[in-house]
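> predicted model follows, preceded by the sequence.
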Amino acid sequence: MKYLNHWKVYGIGAVGLSFALTEFILSLAFNTSFHIMGVDIAEFISSMLSQFFLLILVSYGKILFANLVFYFVLGSILYFISLDLSLSRKTQWFILLVITFLSWIHSVAMYPQLYGEFFYIRYPSLQFILHFITDWIPPLVVSFFLYSLVAFVLVRYSFLFLTQREKNHSFILCQILLFAILHYYGSLVGLFLLAILLPWLHLHWKKISDSKIILFCLGIIFLGFSPYLWDKTQFLIHTRSLEAKTSKPNIFILSADSLRYDKLGFLSGNKEISPNIDDFAKESIIFKDHHVTIPRTFPSWADLLTGEYSMAHGIRDMFPAPSEKKNIGNQRFPTLAQILRRHGYYSAVVGSFAADIFPRANWSFDDVYCPDFNAKILTVQRGLDSQMFFLPILTGSFLFGGNYLVEVDGLSTLGDGKRVMPKWKSAILRNSKNAMFLVAFSSVVHFPYTPPYPYYKKFTKRNYYGKYKYLKFVDPSSDEKPSHEDIEEIRNIFDSAVHAYDAEFGEMIQFLKDNNLYEESIIILTADHGEALYEDIHGQGHGEHLRGENVTKVPLLIKFPKSYPIDMVAKNILQEDASSHKSYSGLTSSVDLFPTLLDYLAIPLPSQKPGKSLLGLLQADAIDTKRTAYSETGIWFSDRGNHFFQHQRIPYPNILQLHKVIPEEDYQIMITDYQYRETIAFAKHRMLINEKYKLIYIPTREGVVYELYDRLKDPNNQNNLWPSGSLGPEMKRELQDLILKESKSKLVGEYILPTSLP
């Protein structure tokens, strides 16, 4: 009986617990789906259930635990307020319902993409609710109401405590302050400890003197500000000592997934889409014909950060085998972060869902502030998707903060870069005692194109209420071409995402300027690949084919330190337009950045690299018109559909059949079957371009097909010049020689056959 009496004190959170449990069960019952962005994954879920049932159970238990802890503490606060105001249990339930509903409205208005499946796939008859909220209710209105409610309670109990010196009033006040700080920092452990201690703290609260209570409240407030104050103090101390120690420039690579070169305002003429990038362009060198080596995120970054092609290091797709990913950072393929660390640099990478590649290989960054991706995280994310009334709490719609589950940052429908901005700033403030190499990788432009409020309204049509009003649903197996109106809206939401990234970029640049880190730093703006948006027959996406300019051609803008006289160094090469933009019109590749940075820092290359230092190109007397650039396709996720590239490929199964979950690799999703890996490498389309022409190598079951296009006259690659027979053979030999040099391959007839894989 004594044991049971101890547990009775936790009855203070009974209303919160019952509310959380009810909400969890109802959401699970009515909002569970076997689709991701409309794509049926029932087969994947079925295999996961049979192999990893315990893993799924733990994942859903994690969500339930966070739900119960949050509402227990919030319900406990309401319990003590109800004692003061004589509120019934029904009234407490109603207040929790109102808080949750208002948070949901805020979240829908702020991130409508989070609820795209609910409104467009599961319950399309309820779309009018989504449209009404996004059309008529600004998130600021809901935030104002919620903050006013909390402010009223805080002011009321502060006043009552100071005037009446009632212990219950001070207890409620301190309880709210503690909850607010723990919620802001997303500390689930802290909130759990508070939930355990609250009943016992209340029992002993009356013994604490008023002066100690006041000091305790002030201490809580100071605790909330202390992380920022500590970071700022460390930054001021370190930057002063650093200025006396070194002249090494800080290096910042600011990148957006899928950012198209032609979408930037200084090129397109649209002054509204990227004003911050346009301002930055005036102080940078613009490389006008820059291409990535492979239009898929994982291998593209592997190429950039090692200075080697994917056919050399083995990261050819998004799901590398253990033997492939172990190449990154080894003696043969050291990364930029690894080399710069040896020369006194601190390195870090920050990003949202598309940056999940960085925890999955040894890139040698000192700190990685990116979401991970594996089967454990995927099951939590599918569980979160069903919890549509708890998601607003986790994504900051209730008093900001609330990031109790790290899996939230990996949601593909939550590309808001502002959520990871504090991590980027903190990485700079905390580690400024050394020169810095920082990568910031944004996902907001990656499909499903998820600009938050107010950016999703910037270029979209207010009176459009079709499927693509807020995001682009993606099904790689579907070859159905949207209507002309839908395509226009897809391009509009893409432009809105570019505009959202421009705001992120502007905030990062302003932060560097405010902290005197801008002028003497090397700052690079680029992308891992571009994006096809229904030009000609190219469809939408990246990595499936190499036609057109929009998939491999990406921005490259480099601002060198102010003390580096780039205008004098490159005076014979650079072009300058009427808007004072300085540009280099020659062909460049993403593998050029590795030798460029080491060249600037006078660090010897660890081995011969396929790329060239851009400094050497800029210092030349003339543009190298004979230069070529290489690229290849990624993996085909689907083996279905009537896309043109499905008729021009060596077939292999779709990704749901190719992949395996590897428990020994922290449940990473990988392609480990050697035969499939060999087929994927063999089936790739490969491309070589020069300043005028593009040659594409396409292996098929019937033989090798070549396509040759005039890049200048035919940018959409509609007129194949290969049959003319006079222009392509030299480029063909050059492409074959390059592949045989850079990879373990051989020619078997016309086919390029990989002879060895990692």
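Everything's here; your move.
> from here on, contacts and neighbour counts on C-alpha atoms
OK.
> mind listing what residue 92 touches?
15, 75, 78-79, 82 (CA atoms under 8 Å, 6 or more residues apart in numbering).
> let's verify it: helix, strand, or coil?
Put simply, residue 92 is helix when judged by DSSP: H, G, I helix; E, B strand; the rest coil.
> re earlier: which of the contacts of residue 92 lies closest to residue 679?
Checking the contacts of residue 92 against residue 679 by CA to CA gives residue 75 as the nearest, at 57.0 Å.
> tell me the buried residues in the helix or strand hosting that closest one?
Using DSSP states H and E, the element containing residue 75 is helix 53-85. For helix 53-85, a neighbour-count test (16 or more other CA atoms under 10 Å) marks 55-56, 59-60, 63-64, 66-81 as buried.
> packing partners for it?
Where contact means 3 or more CA pairs under 8 Å, 6 or more residues apart in numbering; DSSP states H and E, helix 53-85 is packed against helix 14-30, helix 89-110, helix 167-184, helix 188-204, helix 375-386.
> circling back to that earlier point, which of the contacts of residue 92 sits closest to residue 484?
residue 75 (50.8 Å).
> circling back to that earlier point, could you dump the contacts of residue 92 to CSV with distance to residue 278?
Putting the contacts of residue 92 into CSV (distance: CA to CA, whole Å) gives the following:
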residue, distance to residue 278
15, 54
75, 49
78, 50
79, 54
82, 55
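> what's the most distant pair in those residues?
15 and 82 (11.5 Å).
> mind listing the helices for the stretch 651-758 of the chain?
655-658, 674-683, 729-742 (DSSP state H, counting those that start in this stretch).
> most neighbours per residue, which of those helices?
helix 674-683 (a mean of 17; mean count of other CA atoms under 10 Å).
> how about residues contacting it?
Taking CA under 8 Å, 6+ apart as the rule, helix 674-683 contacts 316, 635, 649-652, 658, 671, 698-700, 752-754, 757.
> switch the cut-off to 10 Å
With CA atoms under 10 Å, 6 or more residues apart in numbering as the test, helix 674-683 has contacts from 311, 314, 316-317, 320-321, 632-636, 648-653, 658-659, 671, 698-701, 745, 751-758.
> rewinding a little: shared neighbours, residue 15 and residue 82?
Joint contacts of residue 15 and residue 82 (CA under 10 Å, 6+ apart) are 76, 89, 92.
> once you drop chain neighbours, what's closest to the first one?
Just to be clear, that refers to residue 76. residue 13 (4.6 Å; CA to CA, 6 or more residues apart in numbering).
> let me know how buried that neighbour is, in neighbour terms.
25 (other CA atoms under 10 Å).
> structure two is appended below for comparative analysis:
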Amino acid sequence: MEEIPAPSPLRKTLLAALGYTVFFYLFFLLFNTSFTIMGVDVGDYLKQYLGDFFGVYLFSTFKVFSASLVFHVGLGILFHYSLESIPGFKVTKRIRLLFVYLFVMDLLGLAHSIILYPQIYGEFFFYRYSSLASVLYFFTDHFSPGFFFTIIVLIFSVQFGFLLHFVWKEKTKRSFFYLMTALVLLFFHQFGNLYPALVFLTIFPVLHRLKDRIHIRTYLILIPLIVFLFPFPFLFDFFYGIFSTNDKNKPPVFLISADSLRYDKLGFVSGNKQITPNIDAFSKDSFIFHDHHTTIPRTFPSWADLLTGKYSMTHKVRDMFPSKEEKNRIGSKEFPTIAQKLKEIGYKTSAIGSFAADIFPRADFGFDEVLAPNFNAKVMTLQRTAESQLFLLPVLTGSFLGGGDYIEEMDGLSTWGDGERIVNRFKKVTRKSGSSSFFLTYFSSVVHFPYTPAYPNYKKFTKPDYYGKYKYLKFVDPTATDKLNADEIDQIRGLFDSSVFAFDEEFGSIVQFLKDKNLYDKSIIILTADHGEALYEDIHGQGHGEHLRGEAVTKVPLLIKFPSDSKYTSLPNKEFFGTTSSVDLFPTVLNYFSIPIKQELPGVSLLDVLGKTEWEKDRAVYSETGIWFSDIGDHFFQSQRIPYPNILELHQVVPEEEFQIMITDRNFQETIAFAKHRSVQNSRYKFIYIPTRKGVLFELYDRKNDPLNTKNIFPSGAIGLSLKENLYSLVKKWEDAGQAGEYLLPGTLRNGDL
């Protein structure tokens, strides 16, 4: 009987790495799976699609497991090859040591990652295994991420040192093959090439057996070529823009925005010189609009309003989950965007952003290039699958000299507030654009809840002796009824301020880069936000979009810097105190470039007031609430609303639209529009329209003497009646609304339009 040959040492290494990967994948799948997203349990919501969209779950499992497999098998191969030059290691001993090596590397990566991004692990340490929270405190209090990163680099350096010594000593086909394999795996890992790496590992055993049949000169050609490939993408970006052309009359335009950035948090407004030093410096070169307001404090409709210059009640994108018919109106002939208008005169257009920028791939805003995460049921499922894998998360967040692009869907993780990633994309796109005419929109989400700046910024304005569940992050839970104490509120506000500081660093890096590239003086730079944020002022709670009380949720920054040779830079006054709206940016940009406006717009060009301090005639601007996510809770606005189901019951997953989550029921669309609170405000007063089941409520507040809107003065005086008439006429005009008693009835959605 023929004897079966024993498995080769390399085959045993590969099988051991595979077994290690399978064991820990299943372990974390069983003990660390959660269906909570941004504080909301979506378990039942996902389960209802399990039968219909089983392929989505299968794909998620395959991709996440593949990323773990590529990383751990790659480590195993490097470990195996680096020990080839060390005599005396028996195969069994080498395998035992491999398990220890993989486990130690995973622990080092985890330690590095939880110090750098503790928010990513917040659910694990505070909600699933709260008894382990002290472990998180220990690492973030006593170590820097650089400590563990240095150990990881040293280990890799020693391994490559052994490998290079082996190549130098032997100079054989075998040694050259080992080096080439290590370089290929490192290249795939560095640039996150998951599928090529998976294919390479699949055929690797065959290549290993054929290594001695390849001519040595082939190795001597391939190895330098692979080494050259590492800097090639960077060189390509650097030289790409050299061949672009410059049109002096078409300066670069940068629209820079931070989600949830409040106007009153800017240092030159609050007097806190520590919080936004870079924005404060930029303000000295800019026109400042001190009373600027968003039209709707929710990201998707707010951006739709800003980029089209039309109200959400007109273009019908009124919530975060528009239907296909609604979102297709954006960028149509009736609702062109700033990007489309600039493209008509020769501009290249790009959008870059972190997790809240997922709106840009979901509608046609007119950008040639979108470098932002997407959001749909597939992405959501894949993120939850990946988040369960505690040993894989450090790889996906770049703790091991790359790997951060293995699963691109992780880019939209709300707890990953590292702004350096999108700043680097900004620099890349700007380098590629060279001196050509281009419009670049940059949208940072670090200030959006759960407020997740990376190390060390999450410590900037928080209390080091606070050790509660809000130490690193705070989601908005619309169903929460518990009252927070003063320490918890101070901690949450400290997290928000730390996030503002983190965005200011992003902005400072962008400005410095533009100065280094001699673009700053040539460019139009617009700094703003999509909406603000309530942070437990009075009874306002936390978050945005649910109500219109106070200054915090609609009042946002607006700073505009023009090219240094512009006629506007010589104007002596650069501060405007009149009330302005986000729909003013569309006509302002078009006016600057003398692009004809063929439609009536609700906004006005701000170029006409540059150099002035106020409007000649006081102006009122419009805002409305977003969609309510929950139908329960004891917040004041819950008792002031027309009821409709919670957000999970409203949604539908639409497979033919890339599994996007949409509100497609027309009855719900109409109810959501009918239930919205609406307001108009001028420089002194804010009037709020509130439809309820028992009738319409009206509120009027003195913005100057009562900025938190605590005392309703509508019953007294004629100001409220004047603003009420202003609001009703505005809504009837721009929404084609009707009126039943005092209720405003949304205009019927015309067939073919929606």
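Yes, it's here. Owing to the predicted nature of the structure, the values given are computational and were not obtained by experimental measurement.
> TM-score of the superposed pair?
The TM-score (TM-score structural alignment, normalised by the length of the second structure) is 0.95; 743 aligned residues with a CA RMSD of 2.1 Å.
> any idea what residue 185 of the second structure aligns with in the first structure?
Matched to the first structure by TM-score structural alignment, residue 185 of the second structure sits across from residue 179.
> again with residue 154 of the second structure
Checking TM-score structural alignment: residue 154 of the second structure goes with residue 148.
> check residue 499 of the second structure too.
Checking TM-score structural alignment: residue 499 of the second structure goes with residue 497.
> same check on residue 530 of the second structure?
Match for residue 530 of the second structure (TM-score structural alignment): residue 528.
> ok, now residue 561 of the second structure?
Using TM-score structural alignment as the criterion, the counterpart of residue 561 of the second structure in the first structure is residue 559.
> and residue 444 of the second structure, by the same measure?
Using TM-score structural alignment, residue 444 of the second structure pairs with residue 442 in the first structure.
> again with residue 456 of the second structure
Using TM-score structural alignment, residue 456 of the second structure lines up with residue 454 in the first structure.
> is it true that its match touches residue 139?
Yes. Using CA atoms under 10 Å, residue 454 of the first structure is in contact with residue 139, at 9.1 Å.
> where in the first structure does stretch 659-677 of the second structure fall?
Under TM-score structural alignment, the match for stretch 659-677 of the second structure is residues 667-685.
> repeat that for stretch 414-426 of the second structure.
Stretch 414-426 of the second structure corresponds to residues 412-424 of the first structure when matched by TM-score structural alignment.
> so residue 580 of the second structure is in which element?
Assessed by DSSP H and E, residue 580 of the second structure sits inside strand 575-581.
> what segments of the stretch 151-300 of the first structure are helices?
In the stretch 151-300 of the first structure, the helices defined using DSSP H, counting those that start in this stretch lie at 167-184, 188-204, 210-245, 265-268, 275-281, 297-306.
> tell me the most buried of the ones you listed?
Comparing the helices of the stretch 151-300 of the first structure by mean neighbour count (mean count of other CA under 10 Å), helix 297-306 ranks first with a mean of 26.
> mean deviation of that one from the second structure?
Compared with the second structure after the fit, helix 297-306 of the first structure shows a mean deviation of 0.2 Å (mean CA distance after the TM-score superposition for the first structure).
> what's whichever helix or strand comes after that helix aligned against in the second structure?
Downstream of helix 297-306 of the first structure, the next assigned helix or strand under DSSP H and E is helix 310-313. Aligned using TM-score structural alignment, helix 310-313 of the first structure spans residues 312-315 in the second structure.
> what's next to the matching stretch, contact-wise?
Contacts of stretch 312-315 of the second structure (CA under 10 Å, 6+ apart): 295-296, 300-306, 308-309, 318-319, 326-330, 332, 334-335, 623-624, 673, 731, 733-737, 746-747, 753-754.
> which of the shared contacts of residue 15 and residue 82 of the first structure lies closest to residue 236 of the first structure?
Looking at those and their distance to residue 236 of the first structure, the nearest is residue 76, at 41.4 Å (CA to CA).
> contacts only, for the closest one.
Applying CA under 10 Å, 6+ apart to residue 76 of the first structure gives the contacts 10-17, 82, 172, 175, 195, 198-199.
> thinking again about what came up before, residue 454 and residue 139 of the first structure: who's more crowded?
With neighbours defined as other CA under 10 Å, residue 454 of the first structure and residue 139 compare such that residue 139 has more, 22 against 15.
> that one maps to what in the second structure?
The alignment partner of residue 139 of the first structure in the second structure, by TM-score structural alignment, is residue 145.
> report the separation between residue 544 of the first structure and residue 460 of the first structure.
According to CA to CA, to the nearest Å, residue 544 of the first structure stands 27 Å off from residue 460 of the first structure.
> which one's more surrounded, those two?
Just comparing residue 544 of the first structure and residue 460: by other CA under 10 Å the higher neighbour count belongs to residue 544, 25 against 21.
> picking that back up, how far away is the match of residue 456 of the second structure from residue 146 of the first structure?
In terms of CA to CA, residue 454 of the first structure sits 19 Å off from residue 146 of the first structure.
> what about residue 114 of the first structure, how many neighbours?
24.
> same deal with residue 702 of the first structure?
Residue 702 of the first structure - counted by other CA under 10 Å - has 9 other residues nearby.
> circling back to that earlier point, could I have the buried ones of the contacts of helix 674-683 of the first structure as ChimeraX selection syntax?
Those of these that count as buried under 16+ other CA under 10 Å are selected in ChimeraX with:
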select :311,314,316,317,320,321,632,633,634,635,636,648,649,650,651,652,658,659,671,698,699,700,745,751,752,753,754,757
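> which of the contacts of helix 674-683 of the first structure fall in strands?
Of the contacts of helix 674-683 of the first structure, the ones assigned to strands by DSSP state E are 632, 698-700, 745, 751-754.
> kindly indicate which of the residues you listed lies nearest residue 394 of the first structure.
Nearest to residue 394 of the first structure, judged by CA to CA, of these is residue 632 at 39.1 Å.
> counterpart of the closest one over in the second structure?
With TM-score structural alignment as the criterion, residue 632 of the first structure lines up with residue 624 in the second structure.
> against residue 604 of the second structure, how distant is its match?
Counting by CA to CA - residue 624 of the second structure and residue 604 of the second structure are separated by 19 Å.
> just residue 658 of the second structure next, same as before
37 Å.
> of those two, who's got more company?
residue 604 (20 against 14).
> leaving out chain neighbours, which residue sits closest to residue 466 of the first structure?
Nearest-residue entry for residue 466 of the first structure: residue 486, 7.2 Å, with adjacent residues in sequence omitted and distances by CA to CA, 6+ apart.
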